[in-house]
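# this one's structure only:
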C-alpha cells in the first residue's frame, strides 16, 4: 500500500503485463470524514469503501485512523472495448477506441424489486440537463409510501437524474447522475445506473451515441500481473441485485476451471484463496503464480 498522493476520476494505462490496474492507497481520516464523503470526493462507492475497511466505522472513522482506498482493480474478463458495468462490483469501466487507457467509476445499481439487467446493449441518446417524467410504477410506489411525486420534474438541483443522462437501448434504462448526496456504490436505484455527477459528465464527454455497453454480474475476477495470479472477491448478488446465498468456493472453482489449463500452469495457494473469498474486500490479492 502507499499513502494517498492523489486520486481522481480514475484513468489508467492498459496493462501490458496482465490484467491489473492501479495501486491500493491509504488516507488518514480527518475528524469530519465519513466513507460517503471520502467516496464522493475521491470517486469510490460506499460499499467498496466498507468492504475494504471492515473494522472501521463508516460514519465516524475517527481522526487519525488509516483508511484503505481500494484503488486497485482486476479488469473484467472479456473484450476490452466500450463500457463494461459489473453489478457485483458496483463499478463501470470504459475503454476508448482511440487510446490504450481505461477509465473506471463507481456505480449505483438497482435495489430489490428494481433489478439492473445483465445484458449487452448500447447508448442510443445523450441528454444534458434532463427533465424527468416518473413512470407510473414509480409514481405508484411513492404514492403508496405517502411521498407523492409530481408528474414531471424539470432540470435542476431537484432532478434525480442529475446533470446528464445517457439512454440505453434497453427500454427504460439509463446511465445518469444524481441529486442525492449518498447512494453511489450501493443498491439504491429503480434499476438504472447512477454515477457521481462529475463522473457522469466526464463519461458523457468521452462516449458517443452507439457506444457498446456490456452489463455483467461477476463477484470474482481472476487476473495476472507478470507471473502472479490474483483473485478479487466481492459479495455475490442474486439476479435481483441482492446478496446471494451461494456456494462461493464452488463459484471460484468454476471460474478457475473456465480458465482452461490454469490449475496446471499455476501453483495456487488454496489457503490464501479461501481467505480472499471469505474476506470479500474487493481488493485484488495474490493467490498463486505461474509455474
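That came through fine. The structure displayed is predicted, hence computed values, not measured ones.
# CA only for contacts and neighbour counts going forward, please
OK.
# burial of the closest residue to residue 75 other than its chain neighbours, as a residue count?
Here the nearest residue to residue 75 in space, its sequence neighbours aside, is residue 19; by C-alpha to C-alpha, 6 or more residues apart in numbering that works out to 5.5 Å. Neighbouring residues of residue 19 were enumerated by other C-alpha atoms under 10 Å; the total is 20.
# may I see the buried residues of stretch 101-121?
Buried residues in stretch 101-121, counted by 16 or more other C-alpha atoms under 10 Å: 102-111, 114-117, 121.
# now the terminal residues of it, how far apart.
End-to-end distance of stretch 101-121: 22 Å, with C-alpha to C-alpha, to the nearest Å as the criterion.
# what sits against residue 266?
229, 288, 289, 290, 291 (C-alpha atoms under 8 Å, 6 or more residues apart in numbering).
# from residue 256, how far off is the residue lying closest to it once chain neighbours are set aside?
In space, residue 266 comes closest to residue 290 once its chain neighbours are excluded; the distance is 4.1 Å by C-alpha to C-alpha, 6+ apart. When C-alpha to C-alpha is applied, the distance between residue 290 and residue 256 equals 14 Å.
# over to residue 206?
Relative to residue 256, residue 206 is positioned 34 Å away (criterion: C-alpha to C-alpha).
# higher neighbour count, those two?
Here residue 206 and residue 256 are compared on neighbour count by other C-alpha under 10 Å; more neighbours surround residue 256, at 15 against 12.
# this is the other structure I want to compare:
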C-alpha cells in the first residue's frame, strides 16, 4: 500500500517522542506507595442512575514539566490533557502555567461490571467486585491499521512478567523498516508488554503495561490495550480470571446528574491527528449527536441550550458539560 505524504507535524511529534528516553527519570515520577495514588483513579460507584464521577480542577506546571508530565502526574493520557488545554504548548507550557486537569468523567453506558474500554475516549474503567467503587485509567489502543476490536470478551489468564512473542505480521512490519525482531522478547525493560498482562479470549489481544509510557492516550499499538506501568500494577491484582471485558465505541456520553443533562465528547483520533484542532466530528456526526442529546432532554421535559451543545460538539474538550438548566 502506498504511504501518504509525510506530515511535518508528525515528524515534529515523532522527534519529540524520540527524545523522551532522555527525560525518562522525570516521566517515572510516581509514588511507590500505591495507596497514595488511589485518589487519582478511584471513585465510589454512583447510585440512583447517576453516572458522573470525579472532578475537574486546575494545576500548575512545575519543574520544567511538559503537558505529558502533568498528564501522568494526574493519571491522564495524551488526548485527555491536550483537548482540555488546546492553547497550551504541549512540550513547553512554562513553569507556573495553569493547566486544566480533566478528571471528571461520565461512565460509559454499559453494565457496571468488570472492565469497560471506551475506544474513542482512550480510557478503561474497572468496577470492583464488591460493586462499591470504579477505577479509571488512560489507555493506548490500536492504530487505524491495527484496530482494537469492539464487543464482549473475558479475561482468561493473568501473567506477571510476561514474555512477548511477536507474531509473524509484526515481525514482517519491522523487517520492512529494516529492523529485526526476535521470536521471543523476555521480561525486562525492552519488553513492550511491561510487567503485567491480562490475556483475553480474543485471540492475540491483551491488556498490558508498556515500556513506552508516552504512548498512553494515543493510537499507537498493534491492537492491544496498554496502560501506564503504575496503572497496570494497580489493576492487575484486582481483576479475577473470568472477568468480563466490554469494548465499546461511545464518542459522546450523556448522564443526568444534579437535575441536569451532562455531555462529554471524544472524537476517535486517527493516525493523522496530532493537535486539539485536528480532532473534530464531521458535520454529519455533530448533527446526529445534537439530535440525540436534544431528544434525551425532551424525554424528561427539558430543553437543551443549543449553544452549549454546539460548543461541546464543535470544540470537544473531553470535559463533562451541563447542557440544560442554568449555572
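Nice, thanks for sending it over. These figures come from a predicted structure and were not determined experimentally.
# ok so, going back, look up how far residue 21 of the first structure lies from the residue nearest to residue 266 of the first structure.
19 Å.
# more neighbours, these two?
The residue with more neighbours, out of residue 290 of the first structure and residue 21, is residue 21; 20 against 15, by other C-alpha under 10 Å.
# wait, a strand at the more buried one?
Yes - for residue 21 of the first structure, which was evaluated using DSSP: H, G, I helix; E, B strand; the rest coil, the result is membership in a strand.
# just the strands in the stretch 51-200 of the first structure please.
66-69, 72-74, 82-86, 91-95, 101-106, 109-110, 119-128, 164-168, 174-176, 187-189, 193-194 (DSSP state E, counting those that start in this stretch).
# returning to that earlier point: between the contacts of residue 266 of the first structure, which is nearest residue 11 of the first structure?
Here the nearest of these to residue 11 of the first structure, counting by C-alpha to C-alpha, is residue 229; it sits at 23.0 Å.
# what helix or strand does that closest one sit in?
The secondary structure element spanning residue 229 of the first structure is strand 228-233 (assigned by DSSP states H and E).
# run through who's touching that strand.
The list of residues contacting strand 228-233 of the first structure from outside it, by C-alpha under 8 Å, 6+ apart, reads 73-74, 219-224, 266, 273, 276-277, 279-290.
# now do that strand: distance to the chain's middle.
Distance of strand 228-233 of the first structure from its chain centroid, counting by C-alpha atoms, centre = their mean, to the nearest Å, is 17 Å.
# superposed on the second structure, what's the mean shift for whichever helix or strand comes after that strand?
Towards the C-terminus, the helix or strand next in line after strand 228-233 of the first structure, according to DSSP H and E, is helix 248-258. When the second structure is superposed, helix 248-258 of the first structure averages 3.8 Å from its matched positions, counting by mean C-alpha distance after the TM-score superposition for the first structure.
# starting at the chain centroid, how far to helix 248-258 of the first structure?
Distance, stretch centre to chain centre, for helix 248-258 of the first structure: 21 Å (C-alpha atoms, centre = their mean).
# report all helices and strands that it contacts.
Contact here means 3 or more C-alpha pairs under 8 Å, 6 or more residues apart in numbering; DSSP states H and E; on that basis helix 248-258 of the first structure packs against strand 220-225, helix 262-265, helix 270-279.
# nearest residue to the residue opposite residue 219 of the second structure in the first structure once aligned in space, ignoring adjacent ones along the chain?
Matched by TM-score structural alignment, residue 219 of the second structure corresponds to residue 187 in the first structure. The spatial neighbour of residue 187 of the first structure that comes closest, neighbours along the chain excluded (C-alpha to C-alpha, 6+ apart), is residue 111 at 4.5 Å.
# which position in the second structure pairs with the one you found?
Here residue 111 of the first structure is matched to residue 143 in the second structure, going by TM-score structural alignment.
# its match is in contact with residue 224, isn't it?
No - with contact taken as C-alpha atoms under 8 Å, residue 143 of the second structure and residue 224 are classed as non-touching, separated by 9.8 Å.
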